[in-house]
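# no sequence for this one, just the structure:
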């Protein structure tokens, strides 16, 4: 079994784009309007209006959506739980798993994800499924945890006096998070040392989406970049990574999108432009059939050989980037078939602090192929055994080493491309505006 891993913030969304929308007004009787004021019914109707104006399927999965509104507003909701239940059932009838309701706590997590910032102590944690120990797998640079001296491999025994042995991963995550300026007390067990306590003051943390390093592979200098998700900060972090690796004389690149669930559409377009000088990136089609095509704009930072690693958890914005690089023959894709999510969502805040994600369009790679529920096939199929996957999950430091067969295959491919020895920095630009 694989250990569970929790990041701060939790990065689980498969959204390809996020936006804030405004509510439209539809006529309702004064009596119903009065009933809705400060009532859970207001949130139900907000949901209905957003779906009515934005949902990609104008036939609403053969549901009479106007009649659905009458049904929803004729019900009485004594509390938010009843209203949320009605919302979830109405959305389920649409038959789209990505159009979904987000209770306030989930909506807050999603906002942290897309902003790339959160408040907390700045650690990534995991639970060893065999021992149930809660341990740190990474302390984010310049975070309160890192400044307090916490490091990879430390076991968190207690959080504010409560034993972590009685917590699951979500409970431990919630216990570590909190408002900026508040304190959390941790009891830490470290190998070959006595247990010790540390008090950490929570702060605002910029969560890195990008991790990178230069790998010496014989005579080849491989710039390895791991992109975890497409937050609003991801493009700038990607640019910084490419620039730094070129200064270190990288002669080729491996871009690792394995396990990347997606994020912001515009972040994927910006990042594609860092690697591509020309060509179409993605075609986004709205519910009226309107096309919005995104192109490369001659602002590529590098033209060095590139291999992209993908797997069944590379989804949404990851597939936009991987599809563009593959079909424009800018990169070789290695790994296994991607997830297959070819839709775009917008996210709206509702009046009670909850949120609503609505599928508003579909996207297609340059070829026009429908990848939804199909995914993108790699150029070179390279699987990974359960044992290898478990080992890499348990010890992420083994990623991009000889213990990682997909990375090893990427290096083999790059060796056949006769990469140049000195990078070209002439096209370096800032993508985020």
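Perfect, I can see it now. Bear in mind the structure is a predicted one, so any value in this text is a computation, not a measurement.

# switch to C-alpha atoms for all contacts and neighbour counts from now on
OK.

# longest strand in the chain, by residue count?
The strand spanning the most residues in the chain, taking DSSP state E as the definition, is strand 355-364.

# can you pull out the helices in the stretch 51-200 of the chain?
Taking DSSP state H, counting those that start in this stretch as the criterion, the stretch 51-200 of the chain carries its helices at 65-73, 80-92, 104-115, 144-147, 169-176.

# okay, now residue 295: neighbour count?
19 (other CA atoms under 10 Å).

# again with residue 116
Per other CA under 10 Å, the neighbour tally for residue 116 reads 22.

# same question for residue 401.
Residue 401: 14 surrounding residues under other CA under 10 Å.

# now swap in residue 338 and tell me
Counted with other CA under 10 Å, residues neighbouring residue 338 total 26.

# is it true that it touches residue 315?
Yes: the criterion here is CA atoms under 8 Å, and residue 338 meets it with residue 315 at 6.4 Å.

# quick revisit: can you redo the helices of the stretch 51-200 of the chain as TSV with mean neighbour count and distance to residue 270?
Shown next, in TSV, are those (neighbours: other CA atoms under 10 Å; distance: least, CA to CA, whole Å):
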stretch	mean neighbour count	distance to residue 270
helix 65-73	14	37
helix 80-92	17	32
helix 104-115	18	15
helix 144-147	19	31
helix 169-176	17	31
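
# can I get those in JSON lines including distance to residue 189?
Formatted as JSON lines, the helices of the stretch 51-200 of the chain follow (distance: least, CA to CA, whole Å):
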{"stretch": "helix 65-73", "distance to residue 189": "53"}
{"stretch": "helix 80-92", "distance to residue 189": "41"}
{"stretch": "helix 104-115", "distance to residue 189": "29"}
{"stretch": "helix 144-147", "distance to residue 189": "15"}
{"stretch": "helix 169-176", "distance to residue 189": "16"}
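
# three-state assignment of residue 249?
Following DSSP: H, G, I helix; E, B strand; the rest coil, we place residue 249 in the coil state.

# let's bring in a second model and compare:
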């Protein structure tokens, strides 16, 4: 074959490869990464679904050479849903960027109040269920259980599906607004100026007059930030003379494994996880003030905390949105000190670990890479089963009562046990 014929073959092959559309490229990339990285419990293997969804993509694109990536988004979502692993998910470019900002604790992409809101059917306005620290909402004095009824005198829409967008639109300019707030039986106005805020959510401590400390942990995201802060807040509770503690993990979606292991170490002697993927295992844990990571017989960099140990009574609050690392934390307290857990069965991803992978178009995958084992090799259950079944009562919260917290305090009252510091 002479050089001219050879170059002709090469050019034909190159041209053929270039005909793959952006949508096809993305499906290929997702399929390859799932095949390479997935190591969860699902019996459905990602490669088994590849042919099915290739046929679906052929129909959607119908020979369109430049078929755009947005046409394959729903197909990728469906493919991943068939795997049946709640810890494996696909994010569009916009959603993946938001996830990464939250994991890194960076700033929001638009002015915000710094609250989490709950739509309660039949209840006017939007219910505040979380107020983040160092945000406009906290500075304005907003609290969990408040309801936002109006902005600059304009009531939130009657249509429930329109309320969040209504509020977001009016906060987006970052100008001062007057919010009409309902707090139990009291109605008042407060002025607040939305701004770009940090998405980092660190634990906070509230000390009640009855001697019960309430430790709120909204997230475990933030390497070397959350775990040490939990130890510091426990130390503050001890110094204040608290006799018992409620740990509130409701709506905590997880975070960095080191932080839940270190954080739980403020309540139990030691924490440990062996993560087993398709090829190898690694070990992570906390003991005597140290976080450690071992893989392939080698110990990787670790960090030290000013350790403390809470030995007084403790109750943990969870709900169906308590997930991943927050489930790990709860398991450690259940198994390490038989702590009582109040709430609902958790999300069901408490026995796996994941990684985040950015795709070529800016979208992303969260992929289950390994299964979590105890030291004896047994696998953890997928979800936490509470000691006492209890549901959040949003109507009661809007009236000023957190009934799940009340139940926890009721269980703790009257018990006197000492506390130690290491």
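Looks like it came in fine. In this text the structure is predicted, and so the values were computed from the model without any measurement.

# can you list contacts of the longest strand of the first structure?
47, 50-51, 54-56, 96, 98-104, 107, 282-287, 320, 342-350, 370-371 (CA atoms under 8 Å, 6 or more residues apart in numbering).

# so which of those residues belong to strands?
100-102, 282-286, 343-349.

# from these, which is closest to residue 394 of the first structure?
Checking those against residue 394 of the first structure with CA to CA, the nearest one is residue 102 at 30.5 Å.

# that closest one -> the second structure?
Aligned counterpart of residue 102 of the first structure in the second structure: residue 91 (TM-score structural alignment).

# am I right that its match is in contact with residue 361?
No: if you go by CA under 8 Å, residue 91 of the second structure and residue 361 don't touch, sitting 11.1 Å apart.

# before we move on, back to that, which one, of the helices of the stretch 51-200 of the first structure, ends up nearest to residue 192 of the first structure?
Smallest distance to residue 192 of the first structure across the helices of the stretch 51-200 of the first structure (CA to CA): 19.8 Å, for helix 144-147.

# by how much does that closest one deviate from the second structure on average?
After superposition onto the second structure, helix 144-147 of the first structure sits on average 3.8 Å from its aligned residues (mean CA distance after the TM-score superposition for the first structure).

# contacts for that helix, please.
Outside helix 144-147 of the first structure, the residues that touch it by CA under 8 Å, 6+ apart are 121-123, 139-140, 200-203.

# on that earlier part again, buried subset of the contacts of strand 355-364 of the first structure as a ChimeraX selection?
Provided next is the ChimeraX selection string for whichever of these are buried by 16 or more other CA atoms under 10 Å:
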select :47,50,51,54,55,56,96,98,99,100,101,102,103,107,282,283,284,285,286,320,342,343,344,345,346,347,348,349,350,370,371
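
# how many neighbouring residues does residue 52 of the first structure have?
The tally of other residues near residue 52 of the first structure (other CA under 10 Å) stands at 17.

# do the same with residue 210 of the second structure
Around residue 210 of the second structure sit 12 other residues, with neighbours defined as other CA under 10 Å.

# nearest residue to residue 368 of the first structure in space, please, no chain neighbours.
Excluding its sequence neighbours, the residue lying closest to residue 368 of the first structure (CA to CA, 6 or more residues apart in numbering) is residue 283, at 7.7 Å.

# against residue 34 of the second structure, how distant is the equivalent of that neighbour over in the second structure?
The alignment partner of residue 283 of the first structure in the second structure, by TM-score structural alignment, is residue 274. The gap separating residue 274 of the second structure from residue 34 of the second structure is 22 Å, by CA to CA, to the nearest Å.

# would you tell me which of the helices of the stretch 51-200 of the first structure gets closest to residue 212 of the first structure?
Nearest to residue 212 of the first structure, of all these, is helix 144-147, at 18.5 Å by CA to CA.

# and the closest one, how far from the chain's centre?
Taking CA atoms, centre = their mean, to the nearest Å, the mean C-alpha location of helix 144-147 of the first structure is offset from the chain mean by 24 Å.

# shouldn't residue 114 of the first structure be in contact with residue 234?
No: at 9.5 Å, residue 114 of the first structure does not count as touching residue 234 under the criterion of CA under 8 Å.

# hmm, back to that, which residues touch the residue nearest to residue 368 of the first structure?
Going by CA under 8 Å, 6+ apart, residue 283 of the first structure touches 291-294, 363-366, 368.

# got a PyMOL select line for the buried ones in those?
This is how PyMOL selects the buried members of the contacts of residue 283 of the first structure, with burial counted by 16+ other CA under 10 Å:
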select buried, resi 294+363+364+365+366
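
# using JSON lines, please lay out the contacts of residue 283 of the first structure together with distance to residue 88 of the first structure.
Listed next are the contacts of residue 283 of the first structure as JSON lines, based on distance: CA to CA, whole Å:
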{"residue": "291", "distance to residue 88 of the first structure": "30"}
{"residue": "292", "distance to residue 88 of the first structure": "31"}
{"residue": "293", "distance to residue 88 of the first structure": "33"}
{"residue": "294", "distance to residue 88 of the first structure": "34"}
{"residue": "363", "distance to residue 88 of the first structure": "25"}
{"residue": "364", "distance to residue 88 of the first structure": "28"}
{"residue": "365", "distance to residue 88 of the first structure": "31"}
{"residue": "366", "distance to residue 88 of the first structure": "35"}
{"residue": "368", "distance to residue 88 of the first structure": "33"}
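
# and of the contacts of residue 283 of the first structure, the nearest to residue 187 of the first structure?
Comparing the contacts of residue 283 of the first structure against residue 187 of the first structure with CA to CA places residue 363 closest, at 47.9 Å.

# what lines up with the closest one in the second structure?
Residue 363 of the first structure maps onto residue 372 in the second structure, by TM-score structural alignment.

# and for residue 326 of the first structure?
Match for residue 326 of the first structure (TM-score structural alignment): residue 334.

# how much space between residue 207 of the first structure and residue 305 of the first structure?
As for residue 207 of the first structure, its distance to residue 305 of the first structure is 28 Å (criterion: CA to CA).

# higher neighbour count, those two?
residue 207 (24 against 21).

# these two touch, right, that one and residue 118?
Yes: look at residue 207 of the first structure against residue 118 with CA under 8 Å: they come within range, at 7.2 Å.

# what sits closest to the most centrally placed residue in the second structure if chain neighbours are left out?
Centroid-nearest residue in the second structure: residue 253, 2.5 Å away (criterion: CA atoms, centre = their mean). Once flanking residues are discounted, residue 253 of the second structure sits nearest to residue 323: 4.6 Å by CA to CA, 6+ apart.
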